[in-house]
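A.B. asks: attaching a predicted model along with its sequence, questions to come.
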Amino acid sequence: MIYDATTRIAEAALCLRARLGGSRALRERLVCTGAPGPAAIWLHAASVGELTSARVVIKALAARHPLTVTTNSETGRALAQDWGLPARLAPLDLPGALARFLDAARPALAITVEGEFWPLRSRLLAERGIRQAMIGARMSERSAGTWARFPRIIGPMLGRVAALSAQDQGSEARLLNLGLPHRALLPRLDLKLLAPAAQPVPPDSAARDRVILAASTHEGEDGPVLDAFAALRDARPDLRLILAPRHPDRGDAIAALIAARGLSFARRSVGADDAPPGGVLLADTLGEMARWYARAGICIIGGSLQDHGGHTPWEPAAHGCALIHGPHVGNFVEAFDALDGHGAARPAGDLAATLSRLTDTPDEARAMGRAARAVLVDRAGDPAALIARLDDLARAPGGPDIGII
């Protein structure tokens, strides 16, 4: 009752502001202008990251049903529009805005990506017989503790969910404890891994065996990598190194480090596409990392040699790279534990010795790359069951009062 009354007062104030010259974004979120077209599915994602992670699922559903996307950010809206989908900013959790949106869109199914809970949206969807689903759902311990203090709000919202796929086991358990019915559970999927898992794997080749990639390096990491490569090159003059800094504006400083070690090199920023034999390609550009993963049989994970928490191992794993990492992997502890445990990755230790072993025994490096790919595919999961369930929910007849608690 308090929430309902508060939202009505807030909406009146915001509508007045919109009439007096409020921003275009505010008018869009109040659904004062430009109502959405009809759609069988309303999919909501906070912004670019959530949209990108769910792209495999979104693409599959959009091929089957009219689908409209809403986001909380203008950049997210622009991304969905770039994909050719109808997209707009999400209606605010206000009674008039939601009513206008739902009157125009008339969806059969509303899908939320990851983790947003809006009490009024949940209730109004149920009152109209619109089924509700969540994909890649997450619930941190901290958020669960907060929601546990409001069981009469979170319980009914979760009780109305017809289908939910959690991002991880911990989130699933916390959502069940807060009131999610077991019947709503679908197999867990890590949405962020679906796209990498669908990436074609470059074929094994002698050329890949001879290329080492240092991916997304930070200041303080380039020197040790170059030293290890220089020591290795004396015995293996056919090796090449691709050094791709996290911040390409460090290119000049890194070029000086390469020159100081007497290594020949070329720069991508001036058009080079390969390293000279026994030399270095300084990949000082943005947006081309997939190109370098496909070239290299061995990948050193940047941000892990110095204390930056490490960068994702999943993109190089998708390309079948053998993975080497330093001790600083706090951003992906569970991922590196799994990869290390399956022989897909290993700590750098003596970096020169580790690289020497893998370049001298390419079959071992290839086996590591295959293991990395297998771990990725297993952890990503198969989205087929999820997509089929959402497809069924979008097709099933609805009606008022479905799922109301």
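C.D. replies: Sure, I can see it. Residues are numbered from 1 along each chain as shown.

A.B. asks: when you work out contacts or count neighbours from here on, use the C-alpha atoms and nothing else.
C.D. replies: Fine.

A.B. asks: what are the ranges of the strands in the stretch 1-150 of the chain?
C.D. replies: Using DSSP state E, counting those that start in this stretch, the strands assigned to the stretch 1-150 of the chain run over residues 41-45, 67-71, 87-89, 109-113, 131-137.

A.B. asks: and for R8, the neighbour number?
C.D. replies: By other C-alpha atoms under 10 Å, the residues close to R8 number 15.

A.B. asks: A further structure is provided below for comparison with the first:
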Amino acid sequence: MSLPFLVRTYRTATAILEPAVVGLLYWRQRKGREDRTRLGERQGYPSRARPKGHLVWVHGASIGETLSLLPVVERLTQRGVAVLVTSGTKTSASLIARRLPPGAVHQFVPVDVPRYIRRFLDHWQPDLALVAESEIWPNTVMALDQRHIPLVLVNGRMSDRSFQRWQKLPRIIGSLLERFALCLAQTQEDAERLARLGAPRVLVSGNLKFDSAPPPADPRVVAHLSGLVAGRPLWLAASTHPGEEESVVAVHRALAQHHPHLLTIIAPRHPHRGPEVAAMAERAGLRAGRRSQGMHPDRATDVYVADTVGEMGLFYRLANIVLMGGTLVPIGGHNPIEPAKLGAAILHGPHVHSAAEIYAAIDEARGALMVKDSAALARAVSRLLSNPALTRDMARAAADAVHVLGGAVDRTMQSIEPFIVQAKLGARR
């Protein structure tokens, strides 16, 4: 298929506007959104040597996508294949660097500018590229196709909103999807949407996030914090956004009289908002402590703000009641699999379209409860705090629901096996 006019225009525009992209990167760096010491990686300059032998490039946009790919990365390195993992956010980079197995390296993904992509591919020369969920960047797709490097979409998603938008540009999305060697979709619905948009080879492999290991935590730190909060009723609001913390603080104030010494832990989705969340709690007359300042929750702490990176495994192990953020406001809902695997009863708001399949499975198993607003949230938290047996039953049901839906890693590896064999034989398509 020849390139549609708008794709050709995009390619030309991104090349011409490269100086503006450089300015944008430096602006983002000043705002703390880019790593100053690794800014060159975003322009395709490598900061590591290419490993010898066959190399698979694995890309996830941010934390959730990249973490879901870790089991695949581990399987690939066990096969003796070197793996380059890329992501686009500082938070994902710092977290992934600590969890990558031997044989895998991390770089920031280059911005989708032709010269940056060429520079990146000239150095790394991958034999196979795996991109997660819905990462479809025209210049990257075209460059891989021109070099005959197989490109596979793994853990593929196509939301209804994205599907409706792409249907208005059928030639553009069709010209891109036809260059994917294979698309592995999370659900049958995702697969049907990808096929209708022009993907010629689509399979359903399931959601890799169901197979992800729960986030780790230092047992000594878990034991220390567990001792500090022992005997106190507590709950966790995880990955919260503006508009949700206000509800969480209001719930704490409503429940504090009925649940003496109540401790509410708030882990904002973006840790840099920690001071803002703590100030909000203090304006409501509550005493707040911030994890990033080295503070520990003492008996006088009402709200503990978990504003650090890479410690959600710790807080999921402390709390057996978890409200998932991004669900009380129209964000779409963050992944509840991790707290479910670590023994928590799940609460969530009505906005779960980004992870509808996961929430539906846990809801149906009665491992999660939907709350419409802060009043319903207060009632649900109070009920679970007062009924430990119900909390345990919900937690067990949530863990079972997640376990049943596993197996996507095995199906993914089986599907990409022919490409791995081709890479090892040096026979690229």
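C.D. replies: Alright, I've got the coordinates. A quick note: this is a predicted structure, and the numbers were derived from the prediction, not measured.

A.B. asks: sorry, back to before: could the strands of the stretch 1-150 of structure 1 go into CSV alongside distance to L120 of structure 1 and mean neighbour count?
C.D. replies: Formatted as CSV, the strands of the stretch 1-150 of structure 1 follow (distance: least, C-alpha to C-alpha, whole Å; neighbours: other C-alpha atoms under 10 Å):
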stretch, distance to L120 of structure 1, mean neighbour count
strand 41-45, 15, 25
strand 67-71, 17, 24
strand 87-89, 17, 25
strand 109-113, 14, 23
strand 131-137, 13, 24
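
A.B. asks: need those in TSV with distance to G271 of structure 1, can you?
C.D. replies: Output for the strands of the stretch 1-150 of structure 1, formatted as TSV (distance: least, C-alpha to C-alpha, whole Å):
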stretch	distance to G271 of structure 1
strand 41-45	38
strand 67-71	38
strand 87-89	37
strand 109-113	40
strand 131-137	40
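
A.B. asks: quick one: which of those strands is nearest L193 of structure 1?
C.D. replies: With C-alpha to C-alpha as the criterion, L193 of structure 1 lies closest to strand 131-137 of the strands of the stretch 1-150 of structure 1, at 10.7 Å.

A.B. asks: quick one: that closest one aligns where in structure 2?
C.D. replies: Taken onto structure 2 by TM-score structural alignment, strand 131-137 of structure 1 occupies residues 150-156 there.

A.B. asks: who touches that stretch?
C.D. replies: Outside of stretch 150-156 of structure 2, the residues within contact range by C-alpha atoms under 8 Å, 6 or more residues apart in numbering are 127-134, 141, 144-145, 179-186, 190, 205-208, 412, 419, 428-429.

A.B. asks: can you list which of the residues you listed are found in helices?
C.D. replies: V141, L144, D145, D190, T412, F419 (DSSP state H).

A.B. asks: can you tell me which of those residues lies nearest to Q29 of structure 2?
C.D. replies: Closest to Q29 of structure 2, out of all of those and judged by C-alpha to C-alpha, is V141, at 26.5 Å.

A.B. asks: on that earlier part again, which of the ones in helices among the contacts of stretch 150-156 of structure 2 sits closest to A365 of structure 2?
C.D. replies: Distances from A365 of structure 2 to those, taken by C-alpha to C-alpha, are shortest for D190, at 22.9 Å.

A.B. asks: one step back: could you dump the ones in helices among the contacts of stretch 150-156 of structure 2 to CSV with distance to V303 of structure 2 and neighbour count?
C.D. replies: Formatted as CSV, these follow (distance: C-alpha to C-alpha, whole Å; neighbours: other C-alpha atoms under 10 Å):
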residue, distance to V303 of structure 2, neighbour count
V141, 46, 22
L144, 49, 22
D145, 52, 17
D190, 40, 22
T412, 42, 21
F419, 51, 22
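
A.B. asks: from the residues you listed, pick the one nearest G174 of structure 2.
C.D. replies: Checking these against G174 of structure 2 with C-alpha to C-alpha, the nearest one is V141 at 12.1 Å.

A.B. asks: you'd agree the closest one is up against A181?
C.D. replies: No - with contact taken as C-alpha atoms under 8 Å, V141 of structure 2 and A181 are classed as non-touching, separated by 10.9 Å.

A.B. asks: and for the alignment partner in structure 1 of N207 of structure 2, the neighbour number?
C.D. replies: Mapped onto structure 1 by TM-score structural alignment, N207 of structure 2 lines up with L189. Neighbourhood size, L189 of structure 1 [other C-alpha under 10 Å]: 23.

A.B. asks: contacts only, for L189 of structure 1.
C.D. replies: L189 of structure 1 touches G136, S165, A166, Q167, D168, R379, A380, G381, D382, P383, counting by C-alpha under 8 Å, 6+ apart.

A.B. asks: so which of these sit within strands?
C.D. replies: Using DSSP state E, G136, S165, A166 are the members of those that sit in strands.

A.B. asks: helices of the stretch 151-300 of structure 2, start to end?
C.D. replies: Taking DSSP state H, counting those that start in this stretch, the helices of the stretch 151-300 of structure 2 run over residues 160-167, 170-177, 188-196, 219-229, 245-255, 274-283.

A.B. asks: residue closest to the middle of structure 2?
C.D. replies: Nearest to the mean C-alpha position of structure 2, by C-alpha atoms, centre = their mean, lies G64 at 1.1 Å.

A.B. asks: how close does that residue sit to A345 of structure 2?
C.D. replies: 21 Å (C-alpha to C-alpha, to the nearest Å).

A.B. asks: now the residue nearest to the centre of structure 2: which helix or strand?
C.D. replies: helix 63-78 (DSSP states H and E).

A.B. asks: which residue in structure 2 aligns with A230 of structure 1?
C.D. replies: Under TM-score structural alignment, A230 of structure 1 pairs with Q257 in structure 2.

A.B. asks: neighbours of its match, how many?
C.D. replies: 10.

A.B. asks: buried set for stretch 275-287 of structure 1?
C.D. replies: Under the neighbour-count criterion of 16 or more other C-alpha atoms under 10 Å, stretch 275-287 of structure 1 has A275, P276, G278, G279, V280, L281, L282, A283, D284, T285 buried.

A.B. asks: in strands, which of those fall?
C.D. replies: V280, L281, L282.

A.B. asks: returning to what we had before: ok, of the ones in strands among the contacts of L189 of structure 1, which one's closest to P151 of structure 1?
C.D. replies: For these, the nearest to P151 of structure 1 is A166 (20.0 Å; C-alpha to C-alpha).

A.B. asks: quick check: that closest one vs S53 of structure 1, distance?
C.D. replies: Counting by C-alpha to C-alpha, the gap from A166 of structure 1 to S53 of structure 1 is 13 Å.

A.B. asks: same question for A35 of structure 1.
C.D. replies: 27 Å.
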